[in-house]
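Peer 1: Pasting the sequence and the predicted model now:
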Amino acid sequence: MAESVSLPAGWNCVTDLTRHDSFMDREYTTVTYEQEGTGQRVIITDVQEPNNFGGWGFLVQSDGSDYGELGLVEDIGSARELAREFMEEYEAPPE
């Protein structure tokens, strides 16, 4: 799936797939953005919300030790927006 809006400079979408799990009878989405040069990643995945057996959401997280989880939101559009906000504000640490 192509991005409906452009990403901040230096960021690329390296994974954007949805797969169907026949056992659970639901679809799971994974989106990964990566910053050129630094390898910093922002990852969106479907997760079951804690303490909510029937609730599912989208976890947005950064793979850097300084950031970790960025948030848990209800829909993929909100997840992409949260990821985009992080990408716009992220500054690579000095070498």
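Peer 2: Arrived safely, thanks for sending.

Peer 1: Every contact and neighbour count from this point should use C-alpha atoms.
Peer 2: Fine.

Peer 1: can you give me the strands for this protein?
Peer 2: For the chain, applying DSSP state E gives strands covering 11-21, 26-35, 41-48, 56-62, 69-73.

Peer 1: and the third one, what other elements does it pack with?
Peer 2: It stands for strand 41-48. Contacts defined by 3 or more Cα pairs under 8 Å, 6 or more residues apart in numbering; DSSP states H and E place strand 41-48 against strand 26-35, strand 56-62, helix 76-89.

Peer 1: Same question for the second one.
Peer 2: With contacts defined as 3+ Cα pairs under 8 Å, 6+ apart, the packing partners of strand 26-35 are strand 11-21, strand 41-48.

Peer 1: Next up, a structure to set beside the first:
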Amino acid sequence: MPESVVLPDGWEQTLDRSNFDSFMDREYTTVAFVHSPTGRKVIINDVQEPNSFGGWGYLIHVTDPEYGELGLVEDLQTAREIAHEFMEEHPN
């Protein structure tokens, strides 16, 4: 997240990386946030959109099956905003 964004209490960013895949000739991004008290994780992955050969997006999902997928968006900034909204709404 941008440095000016403060995560809600109990949440920390544990991963923010991009790996280059030479076969696909593109980078794949993964961002993860963990809520230490509950162990809940919010993960953003760069994925190919369903039923699309050329479309890519960022899938936001929670490891807790109660919440599952939060959305599939076109840009990383929007994905981070959705993840942050979830973290604010679910502090415990």
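Peer 2: Everything's here; your move. What you see is a predicted model; the values in this text were computed from it and never measured.

Peer 1: returning to what we had before: so of the helices and strands packed on strand 26-35 of structure 1, which one's packed in deepest?
Peer 2: With neighbours defined as mean count of other Cα atoms under 10 Å, these peak in mean count at strand 41-48, which reaches a mean of 20.

Peer 1: right, and the helices and strands packed on strand 26-35 of structure 1 - which one's nearest G68 of structure 1?
Peer 2: Proximity of these to G68 of structure 1 was assessed by Cα to Cα; the nearest stretch is strand 41-48, lying at 9.4 Å.

Peer 1: Now do that closest one against strand 56-62: the angle between them, please.
Peer 2: Angle, strand 41-48 of structure 1 to strand 56-62, by axes from the mean of the first three to the mean of the last three Cα atoms, to 10 degrees: 160 degrees.

Peer 1: And strand 41-48 of structure 1 against structure 2, how far off on average?
Peer 2: Aligned to structure 2 and superposed, strand 41-48 of structure 1 gives a mean residue distance of 0.3 Å (mean Cα distance after the TM-score superposition for structure 1).

Peer 1: Report the inter-axis angle for that strand versus helix 76-89.
Peer 2: 150 degrees.

Peer 1: how far out from the middle of the chain is strand 41-48 of structure 1?
Peer 2: For strand 41-48 of structure 1, the separation from the chain centroid amounts to 5 Å (computed by Cα atoms, centre = their mean, to the nearest Å).
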